[in-house]
Each structure stands twice: as C-alpha cells, then as structure tokens.
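Q: need the 3D shape of this:
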Amino acid sequence: MKLPQSVRALSPLSPPAPLPSLCSCLPSYNVLQSHGFPSPVDYDGFYDSASTPVSSQKPRKPLIAISKQNRDLHPIPRENPDLLDWMLKRCVNSKDLVGGTIVHAACIKTGCTNVFFCNSLISMYAKCGGLQSAHRMFDGIPERNVVSWNTVISAYVEAGQAAESIELFNRMQQDDGLVPDQFTFGNILRGCTSFRNLDIGMQTHGMAIKSGVESNVFIASTLVDMYFKCQSIEDSWRVFCQTPIKNAVTWTSMITGFIQHGHKECALALFREMLDAGVEPVKFTFSTLVKVFDEPVMLKQARQAHGCMVKLGIEIDVLLWSDMITMYRKCESMEDVVKLSSRLRNKDLISWTALLVAYSQNGYRKDSLDIFREMIEDSTSIDRFALAAAIGACTGSEATELGRQLHAYAMRTGQMSDVSVGNAMITLYSKSGQICKAENLFFQMPCQDIISWTSLLTCYAQNGHGEEALLLFRDMLRKGLKPAMFCISSAVKACSSIASYSLGKQLHLSAVKSGFITEISVGNALVTMYAKCGSIYDAWRAFSYMPYKDIISWNAIIAGFSQHGFANEVLDLFHEMQQVGLPPDDFTFLSILVACSHSGLLAEGLSCFELMRDTYELEAKMEHYASMVDMFGRAGKLGHAMKFIKTMPYEPDLSVWEALLSSCKFHKNVELGKFAAEKMIYLKPEDPSAYVLLSSIHAELGMWDHKARLLRMMKDRGVKKEPSRSWVEDKGKIHVFSVEDKSHPQTHELYMKLEELKMKMIEAGYTPDINCVLHDIEQEQREYSVFHHSEKLAVAFALINIPEGSPIRIMKNLRVCRDCHTAMKLISHIENRQIILRDANRFHHFVDGACSCHDYW
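A: I've put the predicted structure just below:
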C-alpha cells in the first residue's frame, strides 16, 4: 500500500499559516486529495461481508450469590430501588467485589431482580474483576435484552478475550434473535482494535452497514480508530470520508491516525479542515496535535497551536501541560518551557518528569538535577523514567559523585533491577570513563535489552576498547539479537579504533542488509572507519552514496583526506561545502589547517585561519594554534612560530610546545628545542614526549652526553618511553610487532624475508640511516637495530601472507622514522606493492617508490 507523501503547503520550510484562522489556509479536502486520499464522492459503498458464525457456548449455571451467613442482612426496602443502584455504583467505583456480592444478595432478598438490576450486577462483577461471576449472572437472567448482551460482551472485550466476545455476539443473534445496536458493534470493533484483528473488524463493518448503523457518529469514530490501528490508514480515510456527520471525536481519531502513521502534514491539513467545518476541537485533539511539532523548524507552528488553544478556551490540565512541555523541548525552545513551568502549580509525576527531561536534553543539566531534588523534597514518588532522566543529566567532572549518589538511590528504592535505569547507569559510567563499573553493571542486570547491549558496546568504542566492543557485538549476534542502528554505528567506530579493515567491511555489509545504510549516523561512522583504516577511496565512496549529509559527514571526509595528506582535495571539499550552504565549524577548520601544515601550504593555511576568525567568527581553540605553530615550524619559520605563540590570547599548552619542539628536531635547532622542551616538562613532567624529542635532537647531532643526562633524568623521575609497536591485519586477525621482535610464530621466515629485502634495497642504493638509533652503540649494532624496526617486521609479514595485488595496511603507534620511510618507498617499488602506513601523525601511501607526503611529514 502506497501512503501519501508530505503536504507541500505545510512543509516545515514554508511559512506556517496561523492556526486560529485555519479556514483561509486550505480548501475543503483539496490538499488531502492531492496527496493520495480520494474525496468522499469516490466511494459508493464499502464492505458488505457478514461475520463468520462461531460455535455457541453452553449456558452456565446461575450465580448463587447469597450464603447462609448473609441471610440476616438488614433488609433494604423494596420501594427504594435507587438506593440499591447507588450502592452498586459505589462498589464499582471502589472495585469492591465483596461489597457488590452483598448488594447482589440484598437485591435477591428484596425482590429487585428485574433486567435493569441484573444488567447492573453484570457490569459490577465485570468491572470488579469477577468476569466468570458476571457470565454466570448473565446466563441466569430469565429475559435478556440488548443491554444485557452489550454488557457481557463489553466485559469480555475489557478483559482482552476477543474470541469470547465474538462468540457472544453470534449467540446474541442466534439464541435470542436480537438485533445488535450501535453499542454492540462498538464493543466488537473495540475488541478488534485491541487485538489488531483486521479481518474480523472488516466483517463487523460489513454487518454494521447491513444493519444501517455505519453512519452513526460513534460507530464511524470507532471504525476510523480500528482501521488505522490495524495498519490500514487508507480504509480509515474511506470511512472518515463516508461519514455524513462528524463530531470532534471522529476528526480527532483521523488526525491521530495520520500522526501515528507519520503523515504529520496531512494531520495539520485535516486539523485546519476541522476548524473550517466549524467543529471545535477538544482537549484530546490538542494532546494529539502537539506531537506533530517535534523539531526546531516547527517552533512557530507549535506556538500557533498553543495560541489556538488559548483562543478556544481549552483547559490545559496536567497531562496536556506535560505534552506541551515535551513539544517545546523537541522544538528546543527552553524559553517557552520556562514560561509554561511557571504556570502550573500542582505538578504530578508525569509533569515533573517531562520538565526534567526537557532541561536535561536541551543542555540544562544542572537545572535538571535541581528539578530532581525538588521532586524529592516535594515527596513526589520517583519512578524509573524520572530516575533514568536524572541519571542522564549527570555529565562532566561531577558525573562520578552524582552518579554514585543516584546509583545508591536506585538501589535503596529497589529500581536498580529496572532495565531503563540500568541502561542509564551504564551510559553514565561510560561518559566518566569507568568501564569496569559499566561492565559489571551490565552483567549484573537481571535482563538486558538491545539498548543495554548498545550502551556497553558504545562504552567500549568511545573509550578506546575496540576489541572488547567487537567481541561484545559478536556475542550479541550469537544470542540472536538484531542490532539496532546505533549498535552498528558503534561497532563500526570500534573497527576505526583498531583499524580493522576486513571487519569494517563486514559491518558495512551488515548495515546494507539491515536497511540502516541510509541512516546518517551509520554513513558517518563508515566514512571515518574507512579513512582510519587507510582506504580513503572507500571512505569517499561511502560519503558519495550517503543520501543526506550533515556537518559531521563533511567533517569526516575532510578529516579523512587531511589525515592522508591530500591537502588540495581538502580545500576542494571545503569550497564545495560552502557552495551547498553548510557553514563550517571549528573542527572543519582544524582538519584544513592540519592538511595545509602537512603539505607545506603556508599561505593557504594562514588564509583559512583568518577566514575562520573574521568571516565565520569562530573562536580559535588551542588545537588551531598548535596547528599554526606546526605549520610555521615545518616551513622552517621557527622565528615566526615563536612570535605567533607570544601573540596567543592565552597561555600555550603542551600541544603548542610539542609542535614547536617537533619542528626544532626536524630543523636541528637545539637552543629553541631546549626552550620548548623545558616548557613541556614544566607543564607535564611525567610526559615522555619532551625527553624523547630532545634526546633525538642530541643523538642526531652526536651530543651523547646531553642525551645521557636526559635519560638519567627520565629514570629518576620514573618517566618511561612508550615502546614502538606496529600491527597488520590478516584474515581478520591482528598481528602486533615490536623492535627486534622474535615472539611471532613466523619469526624465522620474517627475518629471512628482511635479509632478502635488504640485499635488493642495497642494490637499489639503500644506505641505513643509523641516526635514527638513539643509543650510543657500535655502527653494526645500530644498523641491525634500525633494519628490524617494528614497521619493517610488519611489512615482511604482510609480503609473506597477504596475496599479491592486495594493498598492505600497517598501523604504528609512534611517528615513522626516516630510515623506515625510505625503506617503505624502496620496498613498494621492488615488490610492486602499495603500502599504506599510518603513524601517530598521518597516513603515508607508498606507491612505486614514492610517498604521498612528498617526504614532508
């Protein structure tokens, strides 16, 4: 079934018409007709099928409600039957089955056993939970009328026993020969609605047509509701169009159907038609309508709907108030939320929770927690939704302490076993980096849903535990759980962190099969994953196939090309992004500055930095200043770099001085390097970067005494250099290597392959760059060490195990040295293989003896 498209006249991008003057907005039915819903005159008839007969039920024994101990009750005068009716209503209101039984006994004792009281007793038993007693009472009535049948049918419908209600409906016509009225059909249709039984509903509709009650406004409203809840919105529209007289309930039912089926513009069009027809909306109409306004671009229309309520004098009770708070929250208008919150004095749990969520999800987390405290002080009973919202409001440095308190509160109130509260706590611990607590909480939960698995998976992925995330994803699939959209995107991010190209491709295929490939978050994750796994071509394809792109999409592809050193492509993408009308943010400019820095485009980088501050009025962060210092330093303009640092609006941090020190190492400027290193050591004495970079400068210049003093200083302060590691993926398994590593099962083959490569490289003019070895040892030992760096062992493994023609992807935790960079260029030419190496700074693409960085990294 093809459903109607959005109504263009009511598109969020078009100026909304004022709701109070709705008749001027749309002609009668024209908009709905233009979007697939025919006019009423297109229908000459509807279903005329009769209901299928059901086997009759055996009559049951009448209920004996009076016992020996009840015979001495105070007699109720026979001439006062209104008192009996009043007592029955009291029993119904208080759900007092025992009291109702006593009244039943009094009815028998006083002789009030006419059909009216019998019907009231059936209703009392049904509403007080005595369905079987109600049926026995019904079977014991000597003369039943239509009301008797309607009462017992309604009782079975309310109890959720649709089959029994249908059977009674058939017996009503067969046994007593009674003609069903509008209430009979209404009860049966309500049962079909509850159980989503479209077939029986259509048969009942046909019988209603034959009985001549289909035009009744009550039946019409029930049919409209039944059809749209049974996923037949077009049949619902047909009934609506054929109904000659429509009241507010009929209109509201159809509007609700449109909204629940995602046709928000059609719902707005019908609401305007409703006012144009002179039908005044009721409170429930607006409770349904406010769900349409769920995004910021619809704020103006939301305010118009609010104004329409005021003009029509609609009383805004607690439930409607909560719906409006939710409406303004989704429209991101905290101004209207604050105004509304000041007008409701007596808040219940639902209104408190709506207010709490509104503040939390719009960034006012402190105010949200204050509301939670007010709820406790107001002695409001905190349910799982309010508690989960309060937990979600905890973030930042205060998350640990507040999370601990809320965790304790949840345990004290017995709500920790609720899955929504557990999921919120896992997310909270994930945000604060407490992975073990999140993990323990997950496995202690009595039951987990798909959100629980996704929360822990996201926790692993966001905190750099990619392998654990993928293992959890595998376990989830083995349990037969169908991954949600965010679950797949988190798993793709985990592949990014461990640079697992093959697993990332499998997840890409999974996203295609599950239908999530068009989701923007999945697309963004795939672009980032392919870029970080060294396949910028696949990243570009994933970006190109995305049906919708937001700022994150553009930033992901720009950052990908930047990391791979394609500065010209980065600038082209930046200009294209401007042409489509999407304003860049600070992350966009950071990727551009990094690309310009790595490619030596100093003029372009300076121009972009000025564009960011002057044209887009974005405040430069420390990362931008560090990129500019790196850009000046790589270009050899160390004096300009120092001047730039002195003009910074705030004190430079570790990243700025590290950028300057790296440039000093590249240009062998010892004095300025010492100054930058001293600044780094002062800011973070436990960070080994300053010691290592300065040691490297001294080693390359042969200043071994100075290097030895630095090494002693590192030892005395307990500072340890991170060991160099490289890893390569083969057949879904990650193989990790360190310098002079001999722990791999193929060690002998690897060292033989390296010797073979060494001979070929020497023939091609290769000379080991022993300056890369920072230890004062013999030249032969230095040559042996430099030729067994981790990335060379990784490339030897790849040449042995990865088939010819496939690119070799190697990841390294530190910056690649000059000797390894030279070796990779020669190996790519000798072996005719493409080698993609990612170091701590960027990607290097080695093809036929050349590198994409042009030896500038």
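Q: could you use CA atoms for every contact and neighbour count after this?
A: Will do.
Q: quick check, central residue of the protein?
A: Central residue of the chain (C-alpha atoms, centre = their mean): Phe486, 5.7 Å from the mean position.
Q: just give the nearest non-adjacent residue to it, would you?
A: With sequence-adjacent residues excluded and distances taken as C-alpha to C-alpha, 6 or more residues apart in numbering, Phe486 is closest to Thr454, at 6.9 Å.
Q: where along the stretch 351-500 of the chain do the helices fall?
A: 365-377, 384-392, 399-412, 419-431, 435-444, 450-462, 466-478, 485-498 (DSSP state H, counting those that start in this stretch).
Q: name the residues of the fifth one that are buried.
A: When neighbours are counted by 16 or more other C-alpha atoms under 10 Å, the buried residues of helix 435-444 are found to be Ile435, Ala438, Glu439, Leu441, Phe442.
Q: list just the nearest of the residues you listed to Gly605.
A: For the buried residues of helix 435-444, the minimum distance to Gly605 (C-alpha to C-alpha) is 39.4 Å, reached by Ile435.
Q: right, and the closest one touches Thr458 too?
A: No: using C-alpha atoms under 8 Å, Ile435 makes no contact with Thr458, being 10.7 Å away.
Q: Gly313: neighbour count?
A: Counted with other C-alpha atoms under 10 Å, residues neighbouring Gly313 total 11.
Q: just the one 3 residues further on next, same as before
A: Ile316 has 16 neighbouring residues, counting by other C-alpha under 10 Å.
Q: gap between the nearest residue to it once chain neighbours are set aside and Leu320?
A: Leaving aside its sequence neighbours, Ile316 sits nearest to Lys283 (C-alpha to C-alpha, 6+ apart; 7.8 Å). In this view, Lys283 and Leu320 are 8 Å apart by C-alpha to C-alpha, to the nearest Å.
Q: cool, and Lys479?
A: For Lys479 relative to Leu320 (C-alpha to C-alpha), the value is 42 Å.
Q: with neighbour numbers in mind, choose between those two.
A: Leu320 (19 against 8).
Q: that one in helix, strand or coil?
A: Three-state call for Leu320 (DSSP: H, G, I helix; E, B strand; the rest coil): helix.
Q: what's the local residue count around the closest residue to it other than its chain neighbours?
A: Closest residue to Leu320 apart from its sequence neighbours, by C-alpha to C-alpha, 6+ apart: Ser287 at 5.7 Å. The number of residues packed near Ser287 is 18, by other C-alpha under 10 Å.
Q: to compare against the first, here's the next sequence to fold:
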Amino acid sequence: MILSQPKNCSSNTNLEYAARISFTTLLCGNVLKNLTAWIASRDNHHLALPTSSLSPDRKDDREETLFIQSGCGQPSRYKLISGIRLCSHTLDLADGRRLHQEACKKGFILDKYVNNTLVYMYGKCGAFSEAEEVFCSIPRRTTVSWNVMLSAYLAYFQWGKVLLGYRQMQEHGPNPDAYTLFLALQACGMLQSKEGTNLIEMQPFKTACFEIIHAFHAAVLEKGLANNPLISNTLVRLYGKCGALADAVMVFSGIIKHCVVSWTAMLASYKDNGQAEMALHCYRQMQVEGSIPDKVSYTIAFQACGIIAEGEDATFAKERLIKLKALSIGLALHADACGMDIAEDTRVGTSIVTMYGKCGAVTEAEEAFSALSCQDVVAWNAMLSVYIEQNDGLRVLHLYSKMREQHVPVDYVTLICALQGCCEQGSIHACEELHFETVCIGQGELSSLSAKLIHTYGIHGCMVSAQSNFDGLVNPDLVSWSVLVSGYANSGDDVMTLEHFASLQMARILPDDGIFASILLACSHSGLVLEGIQCFQSMIEDYKAAPKLMHYGVMCDLFGRAGEFRRAQDILARMPMKADLGIWWFLMGACQTHVNVELAEEAFEHAVNLQPNQATAYILMSYVYAAAGLFDHIKMVEDMRHCQGLLWSELD
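A: Predicted structure coming up:
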C-alpha cells in the first residue's frame, strides 16, 4: 500500500495500517470540496508542469527512460532489467522472484531502475504485497516509480489506491505528470462502475463522480494538459458516463484534432445519455471529417440504432411487425460494416444481432448470427434475446438445446433467457431440466436465477416447487418475494398470497408495484372488497407509492366483480391517466355478470374508440345483450362488426 510518508515505507506495521485506510472515508464529507480547494490552492511552482512529459526538473525520469530504451549502463544490470521485464511479459512470477534475489546479491537492490522494473513485474503478476514492498524501499521515488505502481493497481481494478496515490503525490511529491493524471482519470471510470455500492455517502452517486472528475479536469487545465489526447478523450468519456453531456461536448469541442478515439468517446456519451440520433449524427460526422470508424464505433452505432427502435412503434410490413425507421438505419450501418469487413467480428456482429432483434427483423438477426466468425456465449445470448423479444419460446428452447449440443459454455444470462422461453412455451418439463442444470453448474445460489426459477414455476402453477426454491434462499430479496406472491396470486391461491404479503411486511421488505398488484388481484378473486380498499389506501398513504394503471385496473375489476359499479366509476373518474382496453374489457365482463347494460354500453364506446378493429369489445357487448335478453341489439353489434370487417374468431 502507498504511504503518506516515504521514510516509513519499510515498516510492515505501516504497510498494514495503510492497507486499512478506507477510500470511502477519504471521499465522504468535505473531501470532495477539499480536493477542489486542494488543487486550486497549490501555487504555480507545485502545479504548473510543461506540456512535455520530460521537464528540466525531472532529469531522473529522463535518464531512466533512456537507460531502459538504449540499454546503457552496466551490462549485468541491463541484463537483469531485461530478464525481469521478460518475466513481466510472460507472467513468470517464480523467475521474477529469482531475479529479485539475484539483484539483492549483486547489490542492485537500491537501484531505482531495477526497483521500478521489479514493481512493474510484481504488479503485472498480481503480487501486490511484493510490489508495494519494493516500491516503498525505493529511497527516492520518481514520478515514473509512482506511475508504475499506480498502473499495477489500475490493471487489477484497484481504483481506490490509484486515487489515493495521486493525492499523496500532490501532497508529498513528486509532481504527477500527464500519464499520472490519465491513470487517475481511468480510476474515476472504474469508480463510476461502482454505482449502488454506497461508496460515497450523503450525495447522489453521479453528482459525487462529477465533482471528482471536475476536480481532475481543473488539474488538467492548470497543468496545461488539455490538448493531451489521452486525457481529453478520457474526460469526454467520463463526463458522458456521469450524465454531464454538456461538459463532454465542451471538452470534445476543445480538442484540436479529433481522432477515432475522440469521436468514439463522444458517440458513446450521446448514446449513454439517450441521445441516439445525435450519436448517429456523430458517427456520420466523423466520416465527413476523415476519421474511419473502428469496431468500437460501429458497436456503439448499432446500440444507438437499437435505442431508436425501442422508442419507435412497430409497423406491419411484409407480413411482420417491424420498426421501419430503425431498421432502415440499421441496414445502412450493416452495409457500412460489411464494407469495412468487420461485420463478422464477434463484438460488432453481436451488436448487429441485438439491433435487428429490437427492430423485429428476426430473419436478418439470424443471418447476422450465422455469419459471425466466432459465436461466443454473448452472441448466443443475443440471439436468444431476439426470440424472447418475439415471445417465441419454442425457438428459445430449440436454440438453447443447440448450444448444449455444441458444448457452448452457458452463463446466468443464458439460463435466464432459457427460463423465459419456458414461460413463453409453457413447458414445465423444460423448466425442471433447466433447474437441474442450474444446480449442476453451480449457479443455483444466484438470487436473479432463483427469482427466475420461482417465477417460471409460478407461471406453470407449480407453487410447491416455487415455494421450495424460495425456502432455499438465505435472504430473499424483493424480487424473490415479488415473484412468489405473484405466483400465488396468478394461481388463484388468495389465502397464500395474503399470507406471504403479511410475512413480507414482517421481514421489513418494502413492497413494489408488482406485489401491490398481486395483493389487489387476490382480493378481487376472493371478493374481499374492504381488504382491497385498505390495501389500495395503504399503498398510497403508508408506502407513499403512486398507483399505476395496473393498480387502477385491478380496483375496477374488484368493484366490478362485486357489482359495486358506483365505486368502479369513481375509480375511473379519479384516475390520473386514461383507462386502457383491459380496464374497459374487465368492466364489460362484470356488466355481463350483473346485467348492467347502461354501463356496458359506455365501456363499449370507450373500447371501440381506442381500438375500432379489435373484435373483443364487440363480442363482450353481444354477451351483455344476450344476458339481458336484448337479442335484437346483438344484430346491431354484429352489423357494426361487419362494417369493421372483423370475425368472431378474432377474439384474443
């Protein structure tokens, strides 16, 4: 571990103490403010560095670089350094340790060039305790020494130590250079990936990340490094990841000459912030300005196209429902990728498969999948997801079987996709086989897979198996509770639904929208009007949850089944959103049971206005008239149906 005071570096006690330093503590409270003030308060002597990475006051670093590159110095020392570097490339820790002992015997243990190379070797091999021990033994650590140590931390995702080391360099020297800042910014990128782990308290996570990145950006400007491509490109990407798109654009605009990495960073920033069309404009503009998109650029462009597809309504064309606008863009991008001879690349090709799936173009997705040079598990998962998008459980299970036949290693995403296929297909036998495979490959304890298994068993009405899986969980999370309660509700076991809701509350789990919908559904099926009203009020008043359309729909069904039409109409009047077809159908079904022709006609009018070509409303209205003995009115509804060109068999 890096220490604050170089003179204490050799102490194992201090090493252990430093290892216990919590980076969380360093970033909590006023540290972000201190970091900004700390950079701003440094005088020019400490802050200003020439644009060149080799400044006049860094003679040691220049000598070290020239020594390693040219091989000057004592032959035995040079051979020793070369041997240690070879161990770094081959990750041969045993030989590296042997050469370390050789360096000690030959008196090179205090040589900074040898020590820096040893730190590099130990870091590459993941032997951090030894790397830190050698690093701390260097009498006069240069910026190169620090950069080697920080690079080792970064390679193994120890971002906290990188940021801590950068801060110690600022406080105790030597001055960080451009590469040090680049390493620190890379560590910030790793910090961003830790969202949701409570690393930074008292602040929204992205705000905290933004402040840290902004502080480093200030240091970049102070040091005159804004035109360094490594740093500027990284800043664009980091600002994009924390939602500061305007700052990303500002940094990008300040880059004198945009390279493909710059464009790709900006493209990704637009995509990550939901600006898919701007991302594709960026893709086109980079070509106009002479930059050739690489594999990463194409991957992001296809992802942006997929985002456009998600926001587009499907159109029936060529006997299939497709997203025409997104598909036309995707086809053009695919042609570009083929022209660059990268469409068959696994990563690019997988993004093509996913894009076509979101557009509803299954045939094109299958062709892109078949064309892949290497079909890894991510590619197979993408193809499985395409079939899931189409609710085609049969193809999902068939493709999964093909994966197993070809001995493709599966991961938890594969298993979740296959279980979803079981839900769509209604195959309990396939579900049981998947459950067995999940346990065999050691994935059975994953909460996401357990929840999916509970859900799948619940869909098939196998609540004994669902309950058994739930009981096997040490600490059931909200998702597991939700799918279990939903399973009992959908299987009509209202007693167990309400019982598990009570258990959930005793476990101090906050119910989500799905759980409330399941409880209301159980009350509706059991005719528990008062309990349903109490649950609905508790949802609003006790849990401060805003009811969604599905909750209002179940309440209408609850009142309709009980014949409480005045309350049903009151709920409809209080809804902050428009009722959908399902609600009007529920109401018409209740009107048939209780023979309420007037309200049924009102519901029928709303349903037909929403979907005039949907046969269900006409059929339900005919049932209401039949229940009321108004057979002449049935002929009127049939005439209306004929005007729309609908068949009775179109009920779905």
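Q: just give the TM-score of the two.
A: Overlay of the two chains. TM-score (TM-score structural alignment, normalised by the length of structure 2): 0.76; 572 aligned residues with a C-alpha RMSD of 3.9 Å.
Q: re earlier: so which of the helices of the stretch 351-500 of structure 1 is nearest Gly212 of structure 1?
A: helix 384-392 (47.1 Å).
Q: give the aligned range of the closest one in structure 2.
A: Aligned by TM-score structural alignment, helix 384-392 of structure 1 falls on residues 295-303 of structure 2.
Q: how far away from the center of its chain is that stretch?
A: How far stretch 295-303 of structure 2 lies from its chain's middle: 17 Å, per C-alpha atoms, centre = their mean, to the nearest Å.
Q: mean per-residue distance, it to structure 1?
A: For stretch 295-303 of structure 2, the mean distance to aligned residues of structure 1 following superposition is 1.2 Å (mean C-alpha distance after the TM-score superposition for structure 1).
Q: determine the longest helix present in structure 2.
A: helix 205-222 (DSSP state H).
Q: show me what the residue nearest to Ile316 of structure 1 aligns to in structure 2.
A: In structure 2, the residue matched to Lys283 of structure 1 (TM-score structural alignment) is Ala178.
Q: near that match, how many other residues are there?
A: 21.
Q: now swap in Glu64 of structure 2 and tell me
A: 17.
Q: and it, what does it touch?
A: Residues in contact with Glu64 of structure 2, defined by C-alpha atoms under 8 Å, 6 or more residues apart in numbering, are Tyr113.
Q: go with 10 Å
A: Ser70, Lys112, Tyr113, Val114, Asn116, Thr142, Val144 (C-alpha atoms under 10 Å, 6 or more residues apart in numbering).
Q: and if you look at Pro244 of structure 1?
A: Contacts for Pro244 of structure 1 were tallied using C-alpha under 10 Å, 6+ apart; they are Pro40, Ser215, Asn216, Val217, Ala220.
Q: now those in CSV, with distance to Glu265 of structure 1, secondary structure and neighbour count?
A: Compiled in CSV, the contacts of Pro244 of structure 1 are given as follows (distance: C-alpha to C-alpha, whole Å; DSSP: H, G, I helix; E, B strand; the rest coil; neighbours: other C-alpha atoms under 10 Å):
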residue, distance to Glu265 of structure 1, secondary structure, neighbour count
Pro40, 20, helix, 17
Ser215, 27, coil, 19
Asn216, 28, coil, 16
Val217, 25, helix, 20
Ala220, 23, helix, 28
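Q: pick out whichever of those sits closest to Ser663 of structure 1.
A: Closest to Ser663 of structure 1, out of all of the contacts of Pro244 of structure 1 and judged by C-alpha to C-alpha, is Pro40, at 77.9 Å.
Q: still on that earlier bit, could the helices of the stretch 351-500 of structure 1 go into a markdown table alongside distance to Pro18 of structure 1?
A: As requested, the helices of the stretch 351-500 of structure 1 are exported to a markdown table (distance: least, C-alpha to C-alpha, whole Å):
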| stretch | distance to Pro18 of structure 1 |
| --- | --- |
| helix 365-377 | 33 |
| helix 384-392 | 34 |
| helix 399-412 | 44 |
| helix 419-431 | 40 |
| helix 435-444 | 49 |
| helix 450-462 | 40 |
| helix 466-478 | 50 |
| helix 485-498 | 38 |
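Q: nearest to Cys118 of structure 1, of those?
A: Evaluated over the helices of the stretch 351-500 of structure 1, closeness to Cys118 of structure 1 peaks at helix 384-392, with 43.2 Å, by C-alpha to C-alpha.
Q: so which other helices or strands are in contact with the closest one?
A: helix 349-361, helix 365-377, helix 399-412, helix 419-431 (3 or more C-alpha pairs under 10 Å, 6 or more residues apart in numbering; DSSP states H and E).
Q: now the third one, how far from the centre of its chain.
A: The chain centroid and the centroid of helix 399-412 of structure 1 are separated by 24 Å, computed with C-alpha atoms, centre = their mean.
Q: repeat that for the second one.
A: Its chain's C-alpha centre lies 25 Å from the corresponding centre of helix 365-377 of structure 1 when counted by C-alpha atoms, centre = their mean.
Q: can you state the direction angle for that helix and helix 349-361?
A: Counting by axes from the mean of the first three to the mean of the last three C-alpha atoms, to 10 degrees, helix 365-377 of structure 1 lies at 160 degrees to helix 349-361.
Q: buried residues, helix 365-377 of structure 1. List them.
A: For helix 365-377 of structure 1, the neighbour count (16+ other C-alpha under 10 Å) marks Arg365, Ser368, Leu369, Ile371, Phe372, Met375 as buried.
Q: quick one: contacts of it?
A: With C-alpha under 10 Å, 6+ apart, helix 365-377 of structure 1 has contacts from 347-349, 352-353, 355-362, 378-382, 386-387, 389-395, 402.
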